[in-house]
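Participant: Starting from these lines, generate the structure:
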Amino acid sequence: MNKLEAVIFDWAGTLVDFGSRAPMGAFVKAFAAFDVEITLDEARAPMGRGKRDHIAAVFATPRVAAAWQAQHGKAPDDAAIDALYEVFLPLNTETAAHYSTPIPGAAKVLADLRARGLKIGSTTGYTRSIMTRVLPVAAEGGVATDLLFCSDELCAGRPHAAGMFANMLKLEIANAAHVVKVDDTPVGIEEGRNAGAWTVGLTLSGNETGLSEAELDALSAEERSTARDRATARFTAVGAHFVIDTINDLPAVLAEIEDRLAAGQRP
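Facilitator: Next comes the predicted model:
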């Protein structure tokens, strides 16, 4: 069979939370609770990873590690990661529901994919406790997936392909060439590539641009193009097969993938 069977989505910045803004304030506040300041760019850089892994990646930033050592008298270690994660998790859980409005057009795209007979899976760097706040808000806006695997339910987080394989097993899909991964972060694209699936990066609705819909609309044409080009370069660097602005551009890409499958091409 040379047809697509499933699309596996990320959540924040892909299906909900335009600009992937929910975790940013929580990361900044969590570090501030330990008297260490981080910037939004530092908080955003590892986005897409499981949140404990994300905190570890922020700590690995030389400036942040130095700031922690100056404040606490020693380099950040596993105990520091655990302590910060314990503070971060309730902060992110509390804010997640407020940033879970579906991205415009997402509900229609999902409905169209289902009408074509495609299965809809998903993975996320969020824990299940955070997603319990996200899912009801998303569902009210018409966004729901057939399946979801959270970062704390897997043996390994992104860029490991555990979440992809878990979806494929549950959805009874044997061939990763019949699967598409859609994500707004490079590490999410790596997750899809590591599974052997087609991958689609989103440049303007998610983490790589990091703006709300209103902020994006306020950009000039040149500024918008610059943001798109910058995000495209990041996705291209990790091997994304396709790069589009938002989920609304996905149906045309899926049609092209099916043409490639029919011609014998594979991811």
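Participant: make it CA atoms for all contacts and neighbour counts henceforth
Facilitator: OK.
Participant: Pull the contacting residues for residue 258.
Facilitator: 2-4 (C-alpha atoms under 8 Å, 6 or more residues apart in numbering).
Participant: which of those residues tops the neighbour count?
Facilitator: Tallying neighbours with other C-alpha atoms under 10 Å puts residue 4 at the head of the contacts of residue 258, with 22 neighbours.
Participant: ok but it is inside a strand, no?
Facilitator: No: judged by DSSP: H, G, I helix; E, B strand; the rest coil, residue 4 forms no part of a strand; its state is coil.
Participant: My read is that it contacts residue 181, right?
Facilitator: No: judged on C-alpha atoms under 8 Å, residue 4 makes no contact with residue 181 at a distance of 11.6 Å.
Participant: isn't residue 18 right next to residue 12, touching?
Facilitator: Yes: counting by C-alpha under 8 Å, residue 18 touches residue 12, with 7.4 Å between them.
Participant: What ranges does the stretch 151-267 of the chain have for its helices?
Facilitator: 162-170, 186-195, 213-217, 221-237, 250-262 (DSSP state H, counting those that start in this stretch).
Participant: Another for comparison:
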Amino acid sequence: MSKSPIQAVIFDWAGTIVDFGSFAPTSIFVEAFKREYDFDLSLDEAREPMGLGKWEHIQAVGQIPAVKARWIDRFGSAMCSDDIDCIYQTFMPLQKAKVSDHAEPIPHALEVVNSLKQQGIKIGSCSGYPRQVMDVLVASAKDYGYQPDYIVATDDLPQGGRPAAFMALKNVIELGVTDVRQCIKVDDAAPGIDEGHNAGMWTVGLLLSGNEAGLTLQQYLDADDETLAIAREKARLKLEKSRPHYLIDTIADFPQVVADIERRLAAGERP
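Facilitator: Sure, this is the predicted structure:
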């Protein structure tokens, strides 16, 4: 197999490589709001700012107009930093306890990643999870056979996480990549696509395996064409705002993207 002109692919975790539908973080957000403040949050509301660091995610949920209105009606003022801290402190142990339950790779993820490695492409990764959650998830994913070459958690860097380029660029440095234009960032959420753009990389959004479609693996496998078309369009409307270079259903479709980017690089194109 000839060596690829692509130096590295940087994958998100939940909804991209593991945890079909990105249920580990969203379900825990709902539970944390309920436990700490007896406040009801819908799964769709919990999904809305997915891709941010988890503290920033809680902050963003509190700014969703419907959530903010209910919060003010209930507590008399908008959510403040102390409220976010309390929910975050509840969220963290719950997430650590349950993230392993959602560590199973998405169908075809392992064979796609192993094929990339065989072509000499390095596998980077980054996540909205903080390091203490990532350490649990990484160990569980390794048991399934997934082991990227480098991993960055959202609190590893003092500059912070997405949509800024820092986590992606930390992968570039640690993997020894010499040209960001020969890298691909793959994500199921808009902040992760923005991160790839900000790092100067090719960007790929995932429509059906991730946060925006919100399907369980079984729902995806059982769905008819119309159901998938509706879910695909729902995700497309959200992700297209970040203008990814490619939109595909799941990681299973990624090899065709790699081949097309290789063709474009050979023709002198850049992200």
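Participant: TM-score for these two?
Facilitator: For this chain pair, the superposition-based TM-score is 0.96 by TM-score structural alignment, normalised by the length of structure 1; 267 aligned residues with a C-alpha RMSD of 1.4 Å.
Participant: ok so, going back, and which of the contacts of residue 258 of structure 1 is nearest residue 263 of structure 1?
Facilitator: residue 2 (8.6 Å; C-alpha to C-alpha).
Participant: Now which residue in structure 2 aligns to residue 12 of structure 1?
Facilitator: In structure 2, the residue matched to residue 12 of structure 1 (TM-score structural alignment) is residue 14.
Participant: Of residue 18 and residue 12 of structure 1, which one has the most company?
Facilitator: residue 12 (31 against 28).
Participant: got a list of what that one touches?
Facilitator: 18-20, 100, 124, 206.
Participant: Over to residue 182 of structure 1?
Facilitator: 7-10, 14, 188-189, 199-202 are the contacts of residue 182 of structure 1 under C-alpha under 8 Å, 6+ apart.
Participant: follow-up on the earlier one: tell me, what's touching residue 18 and residue 12 of structure 1 both at once?
Facilitator: By C-alpha under 8 Å, 6+ apart, the residues touching both residue 18 of structure 1 and residue 12 are residue 206.
Participant: list the helices and strands the helix ranked longest in structure 2 packs on?
Facilitator: Of all the segments of type helix in structure 2, defined by DSSP state H, the longest one is helix 81-98. Counting contacts by 3 or more C-alpha pairs under 8 Å, 6 or more residues apart in numbering; DSSP states H and E, helix 81-98 of structure 2 packs against helix 23-37, helix 54-63, helix 131-144.
Participant: What span of structure 2 is stretch 143-153 of structure 1 aligned with?
Facilitator: The aligned range for stretch 143-153 of structure 1 is 146-156, by TM-score structural alignment.
Participant: For that stretch, measure first residue to last.
Facilitator: 21 Å (C-alpha to C-alpha, to the nearest Å).
Participant: to the chain's geometric centre, what's the distance from that stretch?
Facilitator: Averaged C-alpha coordinates place stretch 146-156 of structure 2 at 12 Å from its chain's average position (C-alpha atoms, centre = their mean, to the nearest Å).
Participant: so where is stretch 177-184 of structure 1 in structure 2?
Facilitator: The aligned range for stretch 177-184 of structure 1 is 181-188, by TM-score structural alignment.
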